[in-house]
Structure formats: structure tokens, C-alpha cells
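[1] Coordinates only, no sequence provided:
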């Protein structure tokens, strides 16, 4: 997932640790190199002091170097160990290892001991130590040098081994880090699964057994969910009470309008009858709209085939004069994440409309693909192509001679819209009449869960 929290966290930690490990490897290499050069300088300084001790001679005579006290490494040509002794007013002595070469005198500063890197014979890179001494009243300057190739080879080997060890540690730490990140973010995966189960209708609330950083948010969500459900229920109860009260008053008005006393005033009687009928329609329409807007609990699940079978039995009685054959092509294990009343309203309007227009056959089927399709078709006369777009318009009636108010398909459209679906009209290629297709999100359809799979 792009910009996923787990990916960003893991990448940030990995980059930080790799940079830290690289910096540590670099600083450790610099420290090791300084330590080795410090040890080399100490060894060169001891050699310079040994060479100073090997300088001897008669009192008042020039200092001479006692070759017997010079180490063998300074006798082997190009051994990588070299010296040069410059005596003020006396000899300039170089080691046999220099062969015909010499060590260039560095700039004479005020320091008694100075160190620097210098070029040696045969392209060797040398670490040079220059020391100033006083012996028997004579100024002595001793240069001692050693080839750096062995030290650098050792450093390269150390860098390689330490780099491999660092990479192994980095790989191990990154693996542990990934495990820790996954384990730390596992509650978010659990929460996502619970949200999906809530959407499918398998749960009624979210668990709060989560880390302290997430639990307050989930608890607030559960509180909000319960509050919305209570508000919706109170709204429906209040509207039911209002409908009952208004319908009672409307019945009284209708009785008055049909009373013998009003028969003497036919115009007034007709106006009262029309007004009460309009009021009744308005009340029923607004009650349906309020129920749709009030929403339902997301955990509600409805058995699609059971609802269709009950409606088929009822419609067969209501339309007994034409005895419609209602065929149901619905799997027995499909449930919908939809309120039972909404499902009955949806199927009831569509199936009733199909039964009212059919000759003898009505078919309800379900197709599952990219989305969920509820298909209701009949073998009636169908609908003119230019009227298809107007079928779901409120108050539209394709045939004014048939009873009805033109509200059924409008209610279906509102229901389908509230669940994020779409309504499609067209000719039925199978039965020849009208085909109504309800497109619903595929996530609303799921197999019926086992009792132990439903958690409160």
C-alpha cells in the first residue's frame, strides 16, 4: 500500500539504522587508523632513540654511528625501514636499506618531534618521524621512516571484515525491526478486519482491547455508533407515533367527507376527499424518506432468498386474478448487509410492479461479479425506450389507467442510492418485458455466516 504507515515506519527506521551503522563503521575506521599510526609513531620514536644511543665517539671528536647496534631491517635494501642522521657540523648518515636513495629533510620547525607522510624509494609511501636531539654539545637530527603499505593492507582487511560484520548486524537488526513493526501494528490489522466485519454485518461494535493510543479512538467510535443508532430508533418511533396520530385524524376527516350530511355539498365533499388523500400520500412518502435518511445499524444482515420467498407468497395472493408464476433464482446462502425493512421495501416494490404488469411470469435472479446485481424481469408489454429514463421519477406513471401513485420505483431509487448502488432499466431478453437491474456494491453480499462466526 502506497504511503502505508507500516512501510513509512519501516523505511524510516531502516534508513536511520543504515546511516547510523555506516557512520559508526566510518568513525571506527578513522579511530583504528589513528591508533595504528600512534603505535607506529611510538615504534619510530624508540628506533630514533636507539639510533641516538648508537652514536658514539671520543670526547671532543665527531659522533660516529656504531653499525653493530643498528637493527637488521635497516641493512636490507628497500626493506621499508629507513633512517637518516644529520649531525650539525658532522656526518650525514643514511641507512643501507635506502641503497642509493635518501630521505628528504622536512621543514625544520620549532617542534622537537614532527611526523608527516613522505615519498620513499620505489614509489613507497612512508610515515616519517623527524626528531631533534642534543648529544655531547652537538645538534643531531634523526629521521626514521617506515613503509605504510603493511599498515594500509591491514586497515583494508579490517574494513572488509568489519564491514561484513556490520552488514550482517544490519540485516539481523532490520529483520528484528520488521518483526517488531509488524507486531506493533498488528492491532491496526485487527481493527481493519473488525471494521470490515462491521461493514459486512458480522459485528455490532468494535473491540477496545487495543493499545492505549488506539483504544480511545475506537471507544469514541463505538459511542458515536450507539448514539446514531439510538437517534435513528427514536426518530423512527416518533415518526411512527406521529403517523398513527395523523392517520387516525385523517380517518375521521374521511368519515366526515363521506357522511350523508356532506353529500348535499358534492363540491366541498370532493375537495375534502382530495385533500385527505393528498395528506395521506404526503405522510407515507415522508415516513419512507425519513426511514431512509435515518440509516440502519451496519451490523444488520438480511437473508435474501427468505425475503424473496415471503414476498412471492404474498404477491401471489394479492395478484391472484392473474396467478403470476414468480421464479426465484437465488442461492440459499446469500445474505445482504441491509436492513430487513429496506430489503422488503426494495424487493416488494420491484416484484409488485413486475406482477402488476406481467402476463403470467416474473423472474428474480442474482448475479455476482464486479458488483451484486438483483435482476427483476417480467413477460409484460415492457416500456417504450423514451420512457425508461423517467421510470424512477417521482409521480411518473407509464399507464395512467392502472392504479397507483408513481412512487414505488422512486422509493426504490432512493433506497438503492442510500446503499451506494445504481438502478438500470431495459428490455428483458429472456421474458420480453421490462428488466430492472439493481446494482449494489459487492461487499454487501456475503455467504451466510455460521453461528459461531458472528461475534457480538
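    Thanks, I have it. Treat the numbers as computed from the prediction; the structure is a model and nothing was measured.

[2] switch to C-alpha atoms for all contacts and neighbour counts from now on
    Fine.

[3] so what secondary structure elements neighbour the helix or strand where residue 373 lies?
    Following DSSP states H and E, one finds residue 373 within strand 372-378. Strand 372-378 is packed against helix 340-357, strand 361-368, strand 434-440, with contacts defined by 3 or more CA pairs under 8 Å, 6 or more residues apart in numbering; DSSP states H and E.

[4] adding another structure so you can compare the two:
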């Protein structure tokens, strides 16, 4: 997938949304768990706090800052992280658990922590060994028997440890869930966009002449697109057919007056004017044929799905040239990839290759070789047709001038000098290339690159 592909955009959008949702959900769950862990820890602290309050309320006046056993050994161990402290506010009396080891706990009230309903404060404080503690604090007013502040604290390490374990488990779970969701989104996008690949393949089949319509069994969302594409192809064919009809009408409308002019000039007494008219009529007919041919080919190139097998065309031309040039007893060899097909009409490739083979036969001494192989040009498949002869060949300057319209390098050979120029015009209309070079067998090589289709392209292109 590339950054411009629809699949990439859908996948990235879904992935970004999944990441956002998982992160938000993770933060919310972690916050809930943190609050739940703190509440559970506070419940334990409140149990001990109630025990201290009950001891204070039931003890004699002199023993209210020295309660009995709490039932928790960690209150007896020095700096264990679990502490209690009772401070009388109306007199300088204070006592704490043995675990405090003569240290004191700070007051939550002094830390500006607000009290909750019932006069209880909850929060975090720093213990005697700079250890982080979770503490609860309550004020007790016994009237004439005094006012007391009871503080009970436990090590916050337990809370942090539980939260860290939950965070780790949450991270692993959400990571696995995210990977699973991304994989599901990836498969969903690929599966959901598969009909577009079918349309692409169907359009390629239409261009190759293997189909005339898109497949009907497409998803409902794509059916309107397929219907419009079919209508566009049909409209293209109609436009081309109308253009061909107009071309034929134009040819008939122009050639008939030219024939009349030529006949009148031929029946008139011999004069320089009559000869000039006849020569210009020939030139006009040639130009009309050429430009009408260009118009016809330009229309044919626009038609979707026109293909022609190359091997039968070349074989037919070779047989025809063997008969036409039978007097020279030429050896014409053809080696054509049978799977190659020209993306155009049969008469166009016949005219291009026919002109080149005929030209090679005119100049060859004894041998003409024709070959067609698939090549790639800018990622597209082309057929390279090469025609070699063992004739005298051409110099680089002559090869450059050979394609000029009406240019004949040897007046002893029959022709109008338009053959190579027509080939050049036709191949350019199809987006191909034409070049002349030296042939390995000693004469001239003509190379023609035309758009093609070839199913086993990987097995033939180096």
C-alpha cells in the first residue's frame, strides 16, 4: 500500500481511531482501578482507625493515648511502614506505635487536605524514613475529657505495586487487542476493496479484447460505477463509429471531384497545364489518403478492446512477399512469439510491417529476417518487431533522411517515398517508436516498437 491508496487511508484512519480509543479506555480503566485500590486500602486503614477510636473512648483518662494491641505485628516493627499516632490537642500529650521509632507523623490538616463527611481526612504523607504513606486522620472530641487527633498510616508501596501490576497487565491486554483489531481492519479493508481489483482486471480484459462489459456480480455500492464505466465505453465506441462514417463520407466526397478533374485533364489536348493538373491530382490523392488514414487510425486507437495477433499477420505478409519478390528467390525467415498481440487493428499492423518487409525485400540480396519479441518500455508491454536484410544498407545520414515524406534515396526502385513516413506516422499515433540501424547480416535493420499484450511476459523479458 502506498500513501495515496484508498486501502492505506482506510487502514490508517481505522488504526488511528483504534489507538485513540484504546489509550482513552486504558487511562479510564487505570484511573478507576487506582481509585478502587485506594478505597480498598483505606478500608483497611479505617478498620484500624475504628479500633483506636474505640480504645480511646473506652479507656481511662490517663490511658487514652496508649491503646492496647492492634492485632497487627507491623505496628510493633520499627519503620515497618505501618504506623499509628494519637495526639491530644488540648494538652501536650502524644503517643505513637512502636514502628514509628520515636518519629512523628505529619498532620493531614497541616497539609491543607480537606476533611470528608464525618470529620475524616484521607491523603498521602511522607513517613519517618521518607517513605510514601497512605494515611487517614480523624478528630475526636470527648468534651471535658479532651480532644484527640488520631492518625493511622500504611505504606503506599502496596497500592503502587498493585497499580503497576494492573498497568502491566492492561498494557499487554490492550496491545494484544490492538494488534488483533489492526489485523482485522487490514483484512477487512483488503476484503472490502477486492471488488475494485476485479473492476481493474475486468477493464484490462476489455482493453485486451477479452470482454465487452464489466462483470454483473459486483457489490451494490460499486454497481453504479460499473454501469457508468460500461456506458462510457459504449459511448466511446459510438463516437468512433460516427467518426469512421464521416471519414468515409469525406473520402468519397473528395475523391469523386478529383477523379473528374483527372479525367478532364487526361482527355484535354496535351499541354503543360494538363500535365501539371494531373501531377497535382496525384499529389492531392496521396495527401488525402494519408490524412484520412491518420484520422482513421486515431479513431481506432481510441477504441477499447481492439487487439490483433501478430504471428498470423507476419506469416501472411511473408507468404505474400515471397510471391511478389519470387524473381529474387529470397530466403525470408520469421521468428515471432506466438503469444504476442498488437493493441490495435489488423490492417494497421499489416500496413506498418508490410511496408518494412516490402522495403527489405526490395533491397535484400538473398535474405530477410523478421523477428518479434516482447519488451517493456516505462513499465508497459510492447512488441519489438525487427526486419533485417542483407542489402547495401544506409549510412547514418541516409537513415536520418529515410523517414522524410516523399524522400527516395534511390530512384531506380519503385515507390512513392511515402512508405517509411507512413510507418513513422502510424507508430507515433499508437505511442510506439520506429528506428533504423545496421543489420547483423550486413544490410539495414528496421525496428518497430508497438503496444502489445503478452500473458507470459515474465518468461521472455530480460
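    Happy to help now that I have it. What you see is a predicted model; the values in this text were computed from it and never measured.

[5] Quick TM-score on the pair, please.
    Superposed pair, TM-score by TM-score structural alignment, normalised by the length of structure 1: 0.88. Supporting alignment: 442 aligned residues with a CA RMSD of 2.6 Å.

[6] returning to what we had before: any idea which of the helices and strands packed on strand 372-378 of structure 1 gets closest to residue 388 of structure 1?
    Distance to residue 388 of structure 1, taken as CA to CA, is lowest for strand 434-440 among these, at 9.5 Å.

[7] Which SSE is immediately downstream of the closest one?
    Taking DSSP H and E, what comes next after strand 434-440 of structure 1 is strand 445-447.

[8] Which position in structure 1 pairs with residue 266 of structure 2?
    Residue 266 of structure 2 maps onto residue 258 of structure 1 when the alignment is built from TM-score structural alignment.

[9] Spatially nearest residue to that match, not counting backbone neighbours?
    Closest residue to residue 258 of structure 1 apart from its sequence neighbours, by CA to CA, 6 or more residues apart in numbering: residue 269 at 7.2 Å.

[10] Would you mind listing the buried residues in the helix or strand where the one you found lies?
    Element membership for residue 269 of structure 1, per DSSP H and E: helix 266-294. Residues of helix 266-294 of structure 1 classed as buried: 269, 272, 273, 276, 280, 283, 287, 288, 291, 292, 294 (neighbour count, 16 or more other CA atoms under 10 Å).

[11] is it true that residue 277 of structure 2 touches residue 264?
    No - Residue 277 of structure 2 lies out of contact with residue 264 (CA atoms under 8 Å); the separation is 9.6 Å.

[12] ok, average deviation of the strand holding residue 373 of structure 1 from structure 2?
    When structure 2 is superposed, strand 372-378 of structure 1 averages 1.2 Å from its matched positions, counting by mean CA distance after the TM-score superposition for structure 1.

[13] now the next helix or strand after that strand: how far from the chain's centre is it?
    Downstream of strand 372-378 of structure 1, the next assigned helix or strand under DSSP H and E is helix 408-418. Relative to the centre of its chain, helix 408-418 of structure 1 is centred 35 Å away, using CA atoms, centre = their mean, to the nearest Å.

[14] all helices for the stretch 101-250 of structure 1, in order.
    For the stretch 101-250 of structure 1, the helices defined by DSSP state H, counting those that start in this stretch cover 149-200, 215-257.

[15] Which of these sits closest to residue 109 of structure 1?
    Of all the helices of the stretch 101-250 of structure 1, helix 149-200 sits nearest to residue 109 of structure 1, with 27.2 Å by CA to CA.

[16] what comes into contact with stretch 224-236 of structure 2?
    Residues outside stretch 224-236 of structure 2 that contact it (CA atoms under 8 Å, 6 or more residues apart in numbering) are 199, 213, 214, 302, 303, 304.
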